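J.: sequence unknown, structure follows:
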């Protein structure tokens, strides 16, 4: 019998939870919005062998008290992931200015204060999250495509996935990273006129970055680290590990090294997912 798997979607109001849930529905998940946590196990028994996606957030009440209910799922043989969506306060305020819907905690509070209180209430759930996705720079269509890309490729949620993420420091740190490595010590193609317009996916950039002794030693060390480390994470039940590699602009060095690391890790037999967050942006 197929194992029942569930993605629990949570996060801040206005961060795109409804859009994410619709994307999971397009992927064939059985979806429920605003599910009381007490009903989750009953739902999973009812939809045995299926993939389920549910939204659980502050509308369900006191989050810290209900976390024990989620932890019981693994003990009873269910596999669950928590996808936590967030965005900057400025973005959330703007999004609320474009809609007439009230904030769940906003009945007696100014909006900014309600958002702050919500973040505080959800902090324990965020700590448990498998994936933290900052949607500040996504529109509705981009967020949908990101969910489809991340989860549409995964045959089993319980099957280990290594997510390699390149980024640019000038655009901020990725909130979802479990490991973060700074590649700004590597030779920078940005300052070579004929290489500057290219991206880290171009063979000329790869050669320029990866031929350096420091890049070769770093890549060898990083590959060895994760070959050794990933089995221990799997033993602890973590089936999704995010490794972020950053350079200044997220276009050259981080992209080249991320692509090379992906090729080195794929023979391990785990699913390797690659995201180049800032590839289309300008910067050194």
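T.: Yep, that arrived. Quick caveat: nothing in here was measured; it's all calculated off a predicted structure.
J.: going by C-alpha atoms from here, please, whenever you check contacts or count neighbours.
T.: Will do.
J.: middle-most residue in the protein, spatially?
T.: residue 131 (4.0 Å; Cα atoms, centre = their mean).
J.: I'd like to know how far it sits from residue 125.
T.: Residue 131 sits 11 Å away from residue 125, taking Cα to Cα, to the nearest Å as the criterion.
J.: with residue 147 instead?
T.: Residue 147 sits 20 Å away from residue 125, taking Cα to Cα as the criterion.
J.: want to compare, so here's the second one:
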């Protein structure tokens, strides 16, 4: 049986090295900065271990369209090949290059933004073939490693992998969400002084949210909708689906509903990863981003109630 193949690409500074290290820790054989001229030979001589290949604009004679066509050819031949691309906002990429004092590989003698824009245009053809786009704008190194471990720590899963993601609207919409559901109409535990310090992972908070008359019918309808859509996504060859459940701060209602939905999908036999993006925020505080994106320094931003 041929080993599965992960091809990691995307913007410089978006976290590709972090992803490759996490995959190596998960048991993948990792090759970074692979020239496309060696691609076919490496695939042909692959071992029984899953492969993770880092290929981006630094690669000699890089051609996004040619890479996408190689991925498509592997799939057509029956190989389990998936293309993962990393995305990030311009301002965060500029800050990362400034903090690390690295030069952008496409702008060695010009401002980083020039290289970022050129690279976006260079990589744009990959969107056609990408199985998964991970936006690292709001992710710390630890968050990104956890996200990779959740999806690939146990190897490749057949069929569609669903991520149920709780989040707070005060920190912005998840950029990689496929479906978004708003829970801000439910009774808010934030206004109960005894529940405010807790999160939706606590049974007392879950019970408070579930006591809202709209909770049960809403969860049933979301479950029915998602369940009806999953076969279509799988039929179209989609490998990953992210369902985002939001409330104001991402600590209480969204967490409780995301847990309940994930449990239902798991009980139905679906491969599910549960992620709480904003649950680490302190109750009553301004919105807190868990670590400066792809650094370990803590930053705070203004936000609202939970």
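T.: Nice, thanks for sending it over. These figures come from a predicted structure and were not determined experimentally.
J.: excluding its backbone neighbours, what's nearest the residue nearest to the centre of the first structure?
T.: residue 83 (4.9 Å; Cα to Cα, 6 or more residues apart in numbering).
J.: which strands or helices does the helix or strand harbouring the one you found pack on?
T.: Assigned by DSSP states H and E, residue 83 of the first structure belongs to strand 79-86. Secondary-structure packing of strand 79-86 of the first structure (3 or more Cα pairs under 8 Å, 6 or more residues apart in numbering; DSSP states H and E): strand 5-11, helix 63-75, strand 131-134.
J.: export the ones you listed as CSV, with columns for distance to residue 252 of the first structure.
T.: Putting those into CSV (distance: least, Cα to Cα, whole Å) gives the following:
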stretch, distance to residue 252 of the first structure
strand 5-11, 32
helix 63-75, 41
strand 131-134, 23
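J.: right, so these: which one is the most enclosed?
T.: Sort these by mean neighbour count, taking mean count of other Cα atoms under 10 Å, and strand 5-11 sits at the top with a mean of 24.
J.: which helices and strands does the top helix by length along the first structure pack with?
T.: Using DSSP state H, we find that the single longest helix of the first structure is helix 213-235. Applying 3+ Cα pairs under 8 Å, 6+ apart, one finds that helix 213-235 of the first structure makes contact with helix 253-265.
J.: the helix it packs on: what's the following helix or strand?
T.: Using DSSP H and E, the helix or strand that follows helix 253-265 of the first structure in sequence is strand 271-276.
J.: where does that next one end up in the second structure?
T.: Aligned using TM-score structural alignment, strand 271-276 of the first structure spans residues 271-276 in the second structure.
J.: against the first structure, what's the mean shift for the matching stretch, could you check?
T.: Its aligned residues in the first structure lie a mean 0.6 Å from stretch 271-276 of the second structure after superposition (mean Cα distance after the TM-score superposition for the first structure).
J.: that stretch: how far from the chain's middle?
T.: 11 Å (Cα atoms, centre = their mean, to the nearest Å).
J.: quick revisit: for residue 20 of the first structure, see how far away the residue nearest to the centre of the first structure is.
T.: Relative to residue 20 of the first structure, residue 131 of the first structure is positioned 13 Å away (Cα to Cα).
J.: repeat that for residue 244 of the first structure.
T.: Taking Cα to Cα, one finds residue 244 of the first structure at 23 Å from residue 20 of the first structure.
J.: OK, contacts around residue 191 of the first structure?
T.: residue 284 (Cα atoms under 8 Å, 6 or more residues apart in numbering).
J.: what about residue 90 of the second structure, how many neighbours?
T.: 15 (other Cα atoms under 10 Å).
J.: try the one 10 residues further on
T.: One way to gauge burial is a neighbour count; for residue 100 of the second structure, by other Cα under 10 Å, it gives 10.
J.: list the contacts for it?
T.: With Cα under 8 Å, 6+ apart, residue 100 of the second structure has no contacts at all.
J.: and for residue 280 of the first structure?
T.: Going by Cα under 8 Å, 6+ apart, residue 280 of the first structure touches residue 251.
J.: likewise the one 4 residues further on?
T.: Listed by Cα under 8 Å, 6+ apart, the contact set of residue 284 of the first structure reads 188, 190-191, 248-252.
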